[in-house]
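1. Fold the following for me, if possible:
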Amino acid sequence: MLPYPAAPTLAALAAAVTAGRDEPVDGTWRAAWRDADARAASAIAHTLGEELTEPRIAAELTASLPPEATLVVAASMPIRDVEWFAPVRDSPARVLANRGANGIDGTIATAYGVSAMSAGPTVLLVGDVTLAHDIGSLLTARRTGIPLTIVLLDNGGGGIFDFLPVSGEQDAYEAHVLTPTGLDPEKVADLYGLAYQPVPDLAALKLALEASLEFHGTALLHLRTDRARNVELHRQVWDAVAAVL
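-> Modelled structure (predicted):
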């Protein structure tokens, strides 16, 4: 907290911001920023390639969803990957996120609520642990018929923790930190009446995503990803971006 009265502080800040508004703007900094951004984007795209990975999936969704669509992004790695790897585009889809009290809880319910109040299609990008935490909200598919496309990143647990030193503690790590769910997404889809679609590669994702946006129900697109490869790829991207800046 700032130990100053709010009103005079904000007034002084507003005056400082507007003081030089009529002066010529030096575009050097903006040009340098855009150049760096373009070089970073090129390095990212080259490093990601066409492999079906979590960063590439995030990039694909944000690049291909129509402007009238809404992408609801789960906490943990999905929201980070969308922030890091979403390409710049004109008229992008709306992107929303919701952090529950425990981080990942309530994500599916949030996506259904967004879909119910949106004119365009809604897509949820979610991991397997987050799906399990709010699995009961899939009853919405049977009860209401609200349309939703769920893009499920199935990497066998909370993959974000593989980036931390604790991941080296094998037995304790898997049981108490990684917490793989052991759920079969196809059986989950059958239980809740979802349209299940396994997605083996990027080309299949593009086709399945396009078809799901026209589907009047809940579609579950199941994408298996590798946690070790995910950590490796993120580090490759960081190195590639650092090399061009």
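2. alpha carbons only for contacts and neighbour counts from here, please
-> Fine.
3. other SSEs contacting whatever helix or strand A31 lives in?
-> Taking DSSP states H and E as the criterion, A31 maps to helix 28-48. In this structure, helix 28-48 makes packing contacts with helix 227-244, judged by 3 or more Cα pairs under 8 Å, 6 or more residues apart in numbering; DSSP states H and E.
4. tell me which element the nearest residue to L48 once chain neighbours are set aside falls in.
-> Taking Cα to Cα, 6 or more residues apart in numbering, and ignoring the residues beside it in sequence, L48 has R56 as its nearest neighbour in space, at 6.0 Å. Element membership for R56 (DSSP H and E) is helix 54-64.
5. so what does the helix or strand just after that helix touch, helix or strand wise?
-> On the C-terminal side of helix 54-64, the nearest following helix or strand under DSSP H and E is strand 70-73. In terms of contacts (3+ Cα pairs under 8 Å, 6+ apart), strand 70-73 is packed against strand 94-97, strand 122-127.
6. Touching the last one from outside, list them.
-> To tie it back to what came earlier, the one meant is strand 122-127. Strand 122-127 is touched from outside by 69-75, 78, 108, 111, 114-115, 147-155, 158, 213, with contacts defined as Cα atoms under 8 Å, 6 or more residues apart in numbering.
7. most tightly surrounded among the helices and strands packed on strand 70-73?
-> strand 122-127 (a mean of 27; mean count of other Cα atoms under 10 Å).
8. this one as well, want them side by side:
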Amino acid sequence: MSATLDFRNTNALWGSVLVETLARCGVREAVVSPGSRSTPLTIALARHPQIEAVPVLDERSAAFFALGLAKQHRRPVVLLCTSGTAGANYFPAVIEAQESNVPLLVITADRPPEMRDCASGQTIDQQRLFGGHANFYHELAVPEPRLDRLAYLRQTIAHAVMRTQSPAAGPVHLNAPFRDPLPPIEDASVRALAGQIGDDFFAHLDRPAPVGAATMAWAAPMTGRGVIVAGPAHVADPAIYAQKVSALATMLCWPVLADALSPVRSQLAAADIVTCYDAILREPQVAKRLRPEAVLCLGGWPTSKVLRGWLETSGAEVLLVATSAANRDALHGRARQIIADVESLAVTGRRADDAGYRAAWQQAEVRARSQFDVVLEKEKALFEPKACWLLAQHLPKNTPVFVASSMPVRDVEYFWPATKRQQAVYFNRGANGIDGTLSTALGIAHGNRPAVLLTGDLALLHDANGFLLRPKLRGSLTIVLINNAGGGIFEHLPVAQFDPPFEEFFATPQAVDFAKLCAAHDVEHVLIRGWPEFSKLIATLPEQGIRVLELRTDRKHDAARRKQLLADAAEPVRG
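-> Next comes the predicted model:
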């Protein structure tokens, strides 16, 4: 009999069998939202020695914290809540998990069937609550103290864990009804089952089936005018991934355009990749001269709208390599898709080298990067793009970095250079929203190396309840806060010229005192006065706690400067 099983009553036994099955299937983390109906599972998770259960008050924050943990560990994380609207607050993170292939096992506790549709408190229709955004849905049976029902539970939970990872990673939803009594009040009749559940009840779960990636062959077109687009990707081993991309580039004789959210940007030398393509391709004549005949896209489509537009109009043959079977061709071009890991891709066929084409890309890269470096090196004012440029150079090697959506991810895309400093870059780019920015970053930081979050003010405020996680955090998170009093990305959109209503309804200015917000949560706050201070603070990260480094910038001024800097970087490549 497993020592983790709880025979005090039916619900206690049901919950402990469920949680022991999770543990045998490799689950090591659970995020628990407080509530009553989920009591049997909360107690079982809290007492299991192999599972770290973290209570988080706000359900939306809890869901994104679990998402961050799953991103960090690349394994399923359990997310548990009570009945009613609690599970609805998980929806944004469930969508992100589905869009970005992150394994989450969401368990929503529920009233039993006889208490539904009769105005019973805290009861809503939870059937298929997340619709098509779950890999798999099942409502568990109401607990019964019977061996055959426990065997059903064991098999169903093992299957649910498997479905979070196969055939593609993503969220799974289990709805779990419980009758009273919810706490483990003693029921002597359940004790009789203790002698019927031996060690062999779970033994087969300790031997997971081996998973191996099959080699996928691609007959590459014989052209030297091809490019490899290394798009956003979370991978198990960034170094091996980057080596594979480098090997593909050597074999094909094609340049590598490395998205800032690809491991390639922080693993390969500057001479081996192109990082300034967004600026380079803004010059129409250069974009035309560099037009490819073939494209190999690895991972997701790139962040850069300029690059995507250039690919769309090129008419090139495109091969998409992705681990998901979902349609990844947002450009609707001449694209084929291979469902495979990049590491398992084998290229066949003859190669056709075009040294002039590769040289043109590299020359354009050197000129544009030099323009960026010269301008940003001289910049004394707190200009937003310089923050990510300095982070790339001064952060300790192997630092986990979470990049918020909207303007921060675009500044990283534009200005983060190739460094070979092996920073692990994380992001929520499945649905591209700002939901759960702080909570996801805390999930990345929990139990990890000292981590960094680069965010704007609105994204941080949108998830300010994430600060409630501070007492639970094992490790540290340094938040680089670009406070430009509003939504800076909207300054780059055509709607910016229509004011009113632009400033109030799109830029949505805020006047929060972040020092006071941090003080309310016992979080360290530093108002950055200059770049030397900033560089010093990011070079050595604290071992524990949350620290906010606030940079107050001028949103409109920086938007104009950013546009000019990108235009100036494109100018020298015309020749």
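9. quick one: contacts for the residue nearest to L48 of structure 1?
-> Going by Cα under 8 Å, 6+ apart, R56 of structure 1 touches 48-50, 85.
10. Tell me the counterpart of it in structure 2.
-> Using TM-score structural alignment, the equivalent of R56 of structure 1 in structure 2 is K386.
11. is it true that P200 of structure 1 lies in a helix?
-> No: P200 of structure 1: not assigned to a helix; according to DSSP: H, G, I helix; E, B strand; the rest coil it is coil.
12. Spatially nearest residue to the aligned partner of it in structure 2 (excluding sequence neighbours)?
-> Alignment note (TM-score structural alignment): P200 of structure 1 maps to R529 of structure 2. Leaving aside its chain neighbours, R529 of structure 2 sits nearest to L551 (7.7 Å; criterion: Cα to Cα, 6+ apart).
13. and that neighbour, what pairs with it in structure 1?
-> Taking TM-score structural alignment, the alignment pairs L551 of structure 2 with L223 from structure 1.
14. doesn't G158 make contact with V177 of structure 1?
-> Yes: look at V177 of structure 1 against G158 with Cα atoms under 8 Å: they come within range, at 7.4 Å.
15. more neighbours, those two?
-> Using other Cα atoms under 10 Å, the more surrounded residue of V177 of structure 1 and G158 is G158, with 21 against 17.
16. What does the more buried one correspond to in structure 2?
-> Counting by TM-score structural alignment, G158 of structure 1 corresponds to G487 in structure 2.
17. Wait, that match touches E504, no?
-> No: taking contacts as Cα under 8 Å, G487 of structure 2 lies outside contact range of E504: 10.5 Å.
18. For the alignment partner in structure 2 of T107 of structure 1, give its distance to E379 of structure 2.
-> Counting by TM-score structural alignment, T107 of structure 1 lines up with T437 in structure 2. Remark: distance between T437 of structure 2 and E379 of structure 2 (Cα to Cα, to the nearest Å) = 29 Å.
19. do F534 of structure 2 as well
-> Here F534 of structure 2 is placed at a distance of 14 Å from E379 of structure 2 (Cα to Cα).
20. More neighbours: the two, which one.
-> More neighbours surround F534 than the other of F534 of structure 2 and E379, with 21 against 12 (other Cα under 10 Å).
21. Just give the closest residue to the more buried one, not the sequence neighbours.
-> Closest residue in space to F534 of structure 2, ignoring its immediate chain neighbours: I528 at 6.3 Å, by Cα to Cα, 6+ apart.
22. cool, and E317 of structure 2?
-> Using Cα to Cα, 6+ apart and skipping residues adjacent in sequence, the residue nearest E317 of structure 2 is A294, 4.8 Å away.
23. Help me confirm that that neighbour comes into contact with V318.
-> Yes: using Cα under 8 Å, A294 of structure 2 is in contact with V318, at 5.9 Å.
24. higher neighbour count, the two?
-> Neighbour totals were compared for A294 of structure 2 and V318, and A294 leads with 25 against 22 (other Cα under 10 Å).
25. Can you find the partner of the more buried one in structure 1?
-> Matched to structure 1 by TM-score structural alignment, A294 of structure 2 sits unpaired.
26. and A294 of structure 2, how far is that from A230 of structure 2?
-> For A294 of structure 2, the distance to A230 of structure 2 (Cα to Cα) stands at 14 Å.
27. on that earlier part again, just give the number of residues close to the match of L551 of structure 2.
-> 23.
28. Quick check: it touching P200?
-> Yes: L223 of structure 1 lies in contact with P200 (Cα under 8 Å); the separation is 6.6 Å.
29. F506 of structure 2 contacts G487, correct?
-> Yes: using Cα under 8 Å, F506 of structure 2 is in contact with G487, at 7.2 Å.
30. Give the equivalent position in structure 1 for S61 of structure 2.
-> Aligned by TM-score structural alignment, S61 of structure 2 pairs with nothing in structure 1.
31. name the element S61 of structure 2 belongs to?
-> Per DSSP H and E, S61 of structure 2 falls inside helix 59-73.
32. Wait, a strand at G157 of structure 1?
-> No: if the criterion is three-state DSSP, then G157 of structure 1 is coil and not within a strand.
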